[in-house]
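[1] just the structure for this:
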Amino acid sequence: GIKTQVGFMFRFGEAVERLRDLIQSDEAGPVALISARYFCNALHADWWRDRSRSGGQLFEQVIHMFDLLRFLAGDPASVYSRQENLFHQDVPGYTVEDVSATVVSFKSKALGVVYATNNAIPGKWINDYRVVARHLTADFADANHATFHFTAGAEQPPMVIASDRDFRLCVIEDWVRAIRTGGETRTPIREGAKSLDLVWAAVQSNNRRGEIEL
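    Predicted coordinates:
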């Protein structure tokens, strides 16, 4: 069959992988809360600023945060989102949102929060995340760097993960491995489409000014 791989590269971050392993082994316990932010400040290209061509910041950039929520917390049950253009109304052709806040409810009853803006610090693209599970709280600087605090049982020192892994290259290497071995990629197109569906639902939530059941 055809091997596909969607470019959700943060799934391959070393710190993200380590937390996913702790969740799947139940050492972390069930996830209860995830927050993720995406901050930047740039006009980008003309097509990016045009909602009819890019879909908006959630579709074109922040979708990576939504995918991480799914990767760590599982299937979503509902979403509520608000998106506004507050700072670029005087920029010709700028029809996408520049600030957004979204709450995702998961089938597990966990909650996720994604917040984003294109009016933060010029020249910086910030994405970081926090995860609270039953036995662990994780503070991510990015997909490769995090501190895990174990919160159950006897006191333990924090686990610090710091890596220079090229997670973009890992996406390609995983795809090549799947082709050569006949195995599965980490994010085949049917899996990546679920994150696209979640973002689409967030946009529809904003348009309808209400929660969308999934």
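[2] hey, let's count contacts and neighbours off CA atoms from now on
    Fine.
[3] I'd like the next helix or strand past the longest helix along the chain.
    For the chain, the helix reaching the highest residue count under DSSP state H is reported as helix 189-208. Tracing the chain past helix 189-208, the next element assigned as helix or strand by DSSP states H and E is strand 212-213.
[4] same for that following strand, what does it pack against?
    For strand 212-213, the packing partners by 3 or more CA pairs under 8 Å, 6 or more residues apart in numbering; DSSP states H and E come out as strand 76-84, helix 189-208.
[5] return the most buried member of these.
    Looking across those with neighbours counted as mean count of other CA atoms under 10 Å, the highest average goes to strand 76-84: a mean of 21.
[6] which strands or helices does it pack on?
    Other helices and strands packing on strand 76-84, by 3+ CA pairs under 8 Å, 6+ apart, are strand 99-106, helix 189-208, strand 212-213.
[7] list the contacts of the shortest one.
    Residues lying outside strand 212-213 but in contact with it, judged by CA atoms under 8 Å, 6 or more residues apart in numbering, are 77, 78, 79, 80, 201, 202, 204, 205.
[8] if we can go back for a sec, show me what the longest helix of the chain is packed up against.
    For helix 189-208, the packing partners by 3+ CA pairs under 8 Å, 6+ apart are helix 63-73, strand 76-84, strand 212-213.
[9] please generate a structure for the following sequence too, so the two can be compared:
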Amino acid sequence: MDSSIKGVYERAGIIRTNDGSIGSLTMIGTVSPAGGNFEEPVTQSTLSTVKDFLGLSAERAYKRFYPAVDILISWSRYLKQLAPWFEKNVEPGWVKRVEEMIELLHTGNSIEQMMQVTGEEGVTLDDFITSQKALFLDMVYLQQDAFDDVDASAPLERQKETFGLVYELVNRQYKFQDKQAARDYFTRLTGLFKNLNYAHPDSSDRANYLKQIQELAESVT
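    From the prediction side, this is the model:
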């Protein structure tokens, strides 16, 4: 079973077609381990072969976080491999910033798990702000609305602009008096950013939401 799975996936990559031209073949497979057991042989054989894994989460789907891809268990071996392309075609430092945001999501999840045991009073204000930043990143960048004409797809230029703004907002040094103030701020910020995601490019609505986001951020920094 192991060799057959590897044989299938190893067909992906750069190939030469029958007419001699060069093309690429991307293969996407699905594995549904019984009971969510990732240790069973077929799943392990698949994970040891592929270079990219998107793990779906029933918990995220239950929360209506779509697409329900769990960043905490998903991974890609292409990020560093394609770093030179990102540096040239997206912008310098792109991969480093992506890695920082992935780390933020993991840190935020750890704090969230702690709060489920101790309550909010069991974490510091700084940790609480970090968890709010991670939730904000998840809500406005990792989630999309497939039923909205604008948000259903994200061209590269929009991804770059949106990610740059999110990165700048989560790296600000905020001055909150307490956890409730932090929660209120990120709730308002998330609402404005979701509306921004729905706004058509170059529209007056988009410009207005960008202005409101900047004004809100500056009011607490």
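[10] what does the TM-score come to for these two?
    Comparing the chains after superposition, counting by TM-score structural alignment, normalised by the length of the first structure, produces a TM-score of 0.24; 83 aligned residues with a CA RMSD of 5.4 Å.
[11] before we move on, back to that, Serialize the helices and strands packed on strand 212-213 of the first structure to TSV and add fields for distance to residue 22 of the first structure.
    Listed next are these as TSV, based on distance: least, CA to CA, whole Å:
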stretch	distance to residue 22 of the first structure
strand 76-84	20
helix 189-208	21
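[12] for residue 138 of the first structure, find the nearest of the ones you listed.
    Between residue 138 of the first structure and those, the shortest separation by CA to CA is 20.6 Å, and it involves strand 76-84.
[13] re the thing from before, in JSON lines, list the helices and strands packed on helix 189-208 of the first structure along with distance to residue 174 of the first structure.
    Written out in JSON lines, the entries for these read as follows (distance: least, CA to CA, whole Å):
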{"stretch": "helix 63-73", "distance to residue 174 of the first structure": "16"}
{"stretch": "strand 76-84", "distance to residue 174 of the first structure": "26"}
{"stretch": "strand 212-213", "distance to residue 174 of the first structure": "33"}
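[14] closest to residue 175 of the first structure out of those?
    helix 63-73 (17.8 Å).
[15] run through the strands of the second structure in chain order.
    Read by DSSP state E, the second structure holds these strands, from start to end of the chain: 13-16, 22-25, 52-53, 75-76.
[16] out of those, which one sits most buried?
    The highest mean neighbour count among the strands of the second structure belongs to strand 52-53 (a mean of 16), with neighbours defined as mean count of other CA under 10 Å.
[17] the biggest helix by length in the second structure packs against which elements?
    With residue count as the measure and DSSP H as the assignment, the second structure has helix 94-118 as its longest helix. In this structure, helix 94-118 of the second structure makes packing contacts with helix 83-89, helix 125-137, judged by 3+ CA pairs under 8 Å, 6+ apart.
[18] tell me the most buried of these?
    With neighbours defined by mean count of other CA under 10 Å, none of these is more surrounded on average than helix 125-137, at a mean of 21.
[19] neighbouring contacts of that helix?
    When contacts are defined by CA under 8 Å, 6+ apart, helix 125-137 of the second structure is touched by residues 104-105, 107-109, 111-112, 120, 166, 170, 178-179, 182-183, 186, 190.
[20] just the buried subset of those, please.
    104-105, 107-109, 111-112, 120, 166, 170, 179, 182-183, 186, 190 (16 or more other CA atoms under 10 Å).
[21] farthest-apart pair in the residues you listed, please.
    Within those, 120 and 166 form the most distant pair, 24.6 Å apart (CA to CA).
[22] among the helices and strands packed on strand 76-84 of the first structure, which comes closest to residue 150 of the first structure?
    With respect to residue 150 of the first structure, and counting by CA to CA, the nearest of those is strand 99-106 at 23.2 Å.
[23] all strands of the first structure, in order?
    Counting by DSSP E, the first structure forms strands over residues 31-39, 76-84, 99-106, 111-117, 126-133, 136-142, 145-150, 159-162, 212-213, given from the N-terminal end onward.
[24] mind putting the ones you listed in CSV, distance to residue 195 of the first structure included?
    As requested, these are exported to CSV (distance: least, CA to CA, whole Å):
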stretch, distance to residue 195 of the first structure
strand 31-39, 15
strand 76-84, 10
strand 99-106, 12
strand 111-117, 13
strand 126-133, 17
strand 136-142, 19
strand 145-150, 23
strand 159-162, 26
strand 212-213, 15
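[25] any idea which of the ones you listed gets closest to residue 172 of the first structure?
    When these are compared by CA to CA, strand 136-142 sits nearest residue 172 of the first structure, at 19.9 Å.
[26] name the helices or strands packed onto that closest one?
    Under the contact criterion of 3+ CA pairs under 8 Å, 6+ apart, the helices and strands touching strand 136-142 of the first structure comprise strand 126-133, strand 145-150.
[27] so what angle separates the directions of that strand and strand 145-150?
    Between the axis of strand 136-142 of the first structure and that of strand 145-150 there is an angle of 170 degrees, by axes from the mean of the first three to the mean of the last three CA atoms, to 10 degrees.
[28] now strand 136-142 of the first structure: buried residues?
    Judged by neighbour count (16+ other CA under 10 Å), strand 136-142 of the first structure contains these buried residues: 136, 137, 138, 139, 140, 141, 142.
[29] picking that back up, which one of the contacts of helix 125-137 of the second structure sits closest to residue 7 of the second structure?
    residue 105 (34.5 Å).
[30] so how far is residue 47 of the second structure from the closest one?
    In this view, residue 105 of the second structure and residue 47 of the second structure are 22 Å apart by CA to CA, to the nearest Å.
[31] do residue 104 of the second structure as well
    Counting by CA to CA, the gap from residue 104 of the second structure to residue 47 of the second structure is 25 Å.
[32] what do you get for residue 170 of the second structure?
    From residue 170 of the second structure over to residue 47 of the second structure (counting by CA to CA), the distance is 32 Å.
[33] check residue 8 of the second structure too.
    13 Å.
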